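**Student:** take a look and give me a structure for this.
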Amino acid sequence: MTSRRLTVADDLRRHITSGRLGPGERLPSESALSDRYQVSTATLRSALAVLQAEGLVEKIHGKGNFVRRPLRRITYVGGWGILDPRTAADVDLRVTVRTAAIRARGHLTALLRVEDGSPLTEFLRVSHDGEVPHSLARVYVPRDLTPPTTPTDPPREAWVETGICLPSTPPAEVHETVTARLPTPDEASALRINTALAVLAVTRVAADIAGRVVEAALLVFPGDRVDAVFSTHHVIDESQVSR
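**Tutor:** Sure, this is the predicted structure:
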């Protein structure tokens, strides 16, 4: 027998896929929906959670439940790259930036290969596609390597629209660890996604020719809209080809 929560979810899904409830439209209040379907508030919220996990509905704290607008896919380019330039160039993509002076503790000491307590600058960036959070980045840079310009007025050659800080000189080595996992509560809140939706987490560590880490970045992308692309380039010995 189909559970009541799935019956409710199926009916609301039909309303959304048929266009009776359009993108960005607010759903009736949870109490009104509970009365309409004659279910408890707990059952109604469980049905909405099904639709949230499918990416059809999003809940905005203090405002209610809305039909989710179609979301643009993100392309993460592996190596010392950025997000798809076609996405980065979109005029609707905006970035909020918060900086903080911190000290290296715990896992940051290992990531940046520094002593405990070493001074760092933390950049917390959330990019938005319109009003929808697009991606989350926590970037850590040794204090003496922090760009002198402020995040509110970045030079084009050192910053990109994705909010990832890039030194003017590419690093000699980039090491990336890519993990699919569930979001932390803070990540789910910042990205406005359900805690049951997997994210793609990238830990990127960049070092200079001397082996010093110049940047450690912790990047998080919602798993329902991201593609990760990694390319391998082989050096061809022309002397061997000509033989």
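**Student:** CA atoms for contacts and neighbours, from now on please.
**Tutor:** OK.
**Student:** at which residues are the helices of this structure located?
**Tutor:** 4-17, 30-37, 41-53, 85-88, 107-112, 185-191, 238-241 (DSSP state H).
**Student:** export those to JSON lines and tack on mean neighbour count?
**Tutor:** Shown next, in JSON lines, are the helices of the chain (neighbours: other C-alpha atoms under 10 Å):
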{"stretch": "helix 4-17", "mean neighbour count": "17"}
{"stretch": "helix 30-37", "mean neighbour count": "14"}
{"stretch": "helix 41-53", "mean neighbour count": "19"}
{"stretch": "helix 85-88", "mean neighbour count": "15"}
{"stretch": "helix 107-112", "mean neighbour count": "16"}
{"stretch": "helix 185-191", "mean neighbour count": "15"}
{"stretch": "helix 238-241", "mean neighbour count": "7"}
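**Student:** distance to V67 added to the ones you listed, as TSV?
**Tutor:** Compiled in TSV, the helices of the chain are given as follows (distance: least, C-alpha to C-alpha, whole Å):
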stretch	distance to V67
helix 4-17	7
helix 30-37	14
helix 41-53	9
helix 85-88	23
helix 107-112	39
helix 185-191	16
helix 238-241	57
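**Student:** what's the local residue count around the closest residue to P222 other than its chain neighbours?
**Tutor:** Spatial nearest neighbour of P222, excluding adjacent residues (C-alpha to C-alpha, 6 or more residues apart in numbering): V199 at 4.6 Å. A count of neighbours around V199, defined by other C-alpha atoms under 10 Å, yields 24.
**Student:** V199 against V178, yeah?
**Tutor:** No - at 10.4 Å, V199 and V178 do not qualify as touching, with contact defined as C-alpha atoms under 8 Å.
**Student:** now the strands for the chain?
**Tutor:** 57-60, 64-67, 74-77, 93-103, 119-129, 132-142, 173-181, 199-207, 213-222, 226-229 (DSSP state E).
**Student:** and the ones you listed: which comes nearest R156?
**Tutor:** Proximity to R156 (C-alpha to C-alpha) singles out strand 93-103 among the strands of the chain, at 14.1 Å.
**Student:** to V220, which of the helices of the chain lies closest?
**Tutor:** helix 185-191 (7.9 Å).
**Student:** circling back: list the contacts for the residue nearest to P222?
**Tutor:** A180, R181, L182, P183, V220, F221, P222, G223, D224 (C-alpha atoms under 8 Å, 6 or more residues apart in numbering).
**Student:** how close does it get to P23?
**Tutor:** Distance, V199 to P23, using C-alpha to C-alpha, to the nearest Å: 23 Å.
**Student:** so which of the helices of the chain gets nearest G130?
**Tutor:** Nearest of the helices of the chain to G130, taken as C-alpha to C-alpha: helix 85-88 at 12.1 Å.
**Student:** one more, please, to line up against the first structure:
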Amino acid sequence: MTPSGPSSNVTPSRRIAEDLRAAIKAGHLAPGEKLPSERTLAERYGAARNTAREAIRLLAEEGLVTARHGSGVFVRESQRLLRFGSDRYARAHRETGLTPFRLEAKRQGMEARIEVAAITRERPPQDIAERLAVPTDEASVLHRENHYFADDEPVQVVSTYLRWDEAQDTPLTQPRTGKDGIYGRLEELGHIMTRVRDEITARMPTPAEAAVLDLPSGVPVIEVLHTSLDQDGEPFEVSRYVHRADRTGLLYELPVE
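**Tutor:** From the prediction side, this is the model:
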């Protein structure tokens, strides 16, 4: 890798970043390979070390490199992608005895793990309250927060909200909800899922989400706000899925009416 020619329209840090980016894209710097040190880059480009540091920061924000404390900066390894399809709530999948996440992980040869982070009664956020038609000024929902791992790597945080007046005094308040999970218990309460609505956005993570998902700098999240509707068209469960955007894809196959 040799420095490119100077350009009056490009700052020194961006010129260094452009050269490193090109080397990564071309495979001259392979996944897992260590980048030259800040000192080496500064000497190579006749620049200050803080200029080289800024160039590396730019690459980290793009998700191209990651820093390992005490070891250096490395080209990020390509990640296997978990794809969640529009059929993930199909009743036929329940016959496998696996949750949608465990089934998807198994299909791709990954080991799934789910940690129940919290189960609390609380006041709902405004968007959740609107979809469940519950008040925001009282503890009207049960909130279940789970953290999901594939091959021990964190890939998503799921916050599920249920009406408290339905969930109280049921297994829904416990870490283990029994056969068929929460949807099995909700069916027992009279809610059979017949339709879903997913609202999908991309954004940068909150500090708490970045910590749980162990996100490298610059990697966004995909948020899916999922609403389950029953046989009467009534919303009965809302879940906020926060996915690592570098590890997750969404696949929807829908009829055209």
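**Student:** quick one on the thing from earlier: corresponding residue for the residue nearest to P222 of the first structure in the second structure?
**Tutor:** Matched across to the second structure, V199 of the first structure falls on V221, judged by TM-score structural alignment.
**Student:** where's that match relative to A245 of the second structure, distance?
**Tutor:** As judged by C-alpha to C-alpha, V221 of the second structure and A245 of the second structure stand 5 Å apart.
**Student:** one more: P216 of the second structure?
**Tutor:** 11 Å.
**Student:** again, but for Y183 of the second structure
**Tutor:** To A245 of the second structure, Y183 of the second structure is 26 Å away according to C-alpha to C-alpha.
**Student:** equivalent analysis for V219 of the second structure, please.
**Tutor:** 7 Å.
**Student:** if we can go back for a sec, just the contacts of V199 of the first structure now: which is nearest L33 of the first structure?
**Tutor:** Nearest to L33 of the first structure among those: D224, at 26.9 Å, using C-alpha to C-alpha.
**Student:** ok, the closest one - contacts?
**Tutor:** Applying C-alpha under 8 Å, 6+ apart, we find D224 of the first structure in contact with G55, L197, A198, V199.
**Student:** what's the burial count for the counterpart of the first one in the second structure?
**Tutor:** Under the alignment (TM-score structural alignment), G55 of the first structure maps onto G63 of the second structure. G63 of the second structure has 18 neighbouring residues, counting by other C-alpha under 10 Å.
**Student:** neighbours of the nearest residue to R197 of the second structure once chain neighbours are set aside, just the number please.
**Tutor:** Spatial nearest neighbour of R197 of the second structure, chain neighbours left out: T227 (5.2 Å); criterion: C-alpha to C-alpha, 6+ apart. T227 of the second structure sits with 23 neighbouring residues when counted by other C-alpha under 10 Å.
**Student:** the one 3 residues further on too?
**Tutor:** If you count neighbours by other C-alpha under 10 Å, D230 of the second structure ends up with 18.
**Student:** just tell me what it corresponds to in the first structure.
**Tutor:** Here D230 of the second structure is matched to D208 in the first structure, going by TM-score structural alignment.
**Student:** pull the contacting residues for its match.
**Tutor:** Going by C-alpha under 8 Å, 6+ apart, the list of residues near D208 of the first structure reads P171, A172, E173, V214.
**Student:** OK, contacts around L162 of the second structure?
**Tutor:** Applying C-alpha under 8 Å, 6+ apart to L162 of the second structure gives the contacts L132, V141, L142, H143, F236, E237, V238.
**Student:** switch the cut-off to 10 Å
**Tutor:** By C-alpha atoms under 10 Å, 6 or more residues apart in numbering, L162 of the second structure lies in contact with 121, 124, 128, 132, 134, 140-144, 168, 172-173, 182, 186, 235-239.
**Student:** can I get the buried part of those as one PyMOL selection?
**Tutor:** Of the contacts of L162 of the second structure, the buried ones can be selected in PyMOL as follows, counting by 16 or more other C-alpha atoms under 10 Å:
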select buried, resi 121+124+128+132+134+140+141+142+143+144+172+173+182+186+235+236+237+238+239
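**Student:** ok, P183 of the first structure touching L136?
**Tutor:** No - the pair P183 of the first structure / L136 is not scored as a contact, 11.2 Å apart, by C-alpha atoms under 10 Å.
**Student:** between those two, which contacts overlap?
**Tutor:** L191, A201, V220, F221, P222.
**Student:** in the residues you listed, find the pair that's most separated.
**Tutor:** For the shared contacts of P183 and L136 of the first structure, the maximum inter-member distance is 12.9 Å, found between L191 and A201 (C-alpha to C-alpha).
**Student:** so what sits against both of the two?
**Tutor:** Listed as contacting both L191 of the first structure and A201 by C-alpha under 10 Å, 6+ apart are L136, P183, V220, F221, P222.
**Student:** and these, which is closest to H61 of the first structure?
**Tutor:** Nearest to H61 of the first structure, judged by C-alpha to C-alpha, of the shared contacts of L191 and A201 of the first structure is P183 at 17.7 Å.
**Student:** ok, E138 of the second structure - how many residues close by?
**Tutor:** For E138 of the second structure, the tally of surrounding residues (other C-alpha under 10 Å) stands at 11.
**Student:** any figure for the gap between it and R144 of the second structure?
**Tutor:** Distance of E138 of the second structure to R144 of the second structure, computed by C-alpha to C-alpha: 17 Å.
**Student:** ok, now G184 of the second structure?
**Tutor:** Distance of G184 of the second structure to R144 of the second structure, computed by C-alpha to C-alpha: 16 Å.
**Student:** what does W164 of the second structure give?
**Tutor:** Between W164 of the second structure and R144 of the second structure the computed distance is 12 Å (C-alpha to C-alpha).
**Student:** shared neighbours of these two, anything?
**Tutor:** Joint contacts of W164 of the second structure and R144 (C-alpha under 10 Å, 6+ apart) are T120, R121, L172, T173.
**Student:** what's near enough to touch the closest residue to the third one other than its chain neighbours?
**Tutor:** In space, and not counting its chain neighbours, L172 of the second structure is closest to I182: 6.4 Å by C-alpha to C-alpha, 6+ apart. For I182 of the second structure, the set of contacting residues under the criterion of C-alpha under 10 Å, 6+ apart consists of T160, L162, P171, L172, T173, R176, E188, E237.
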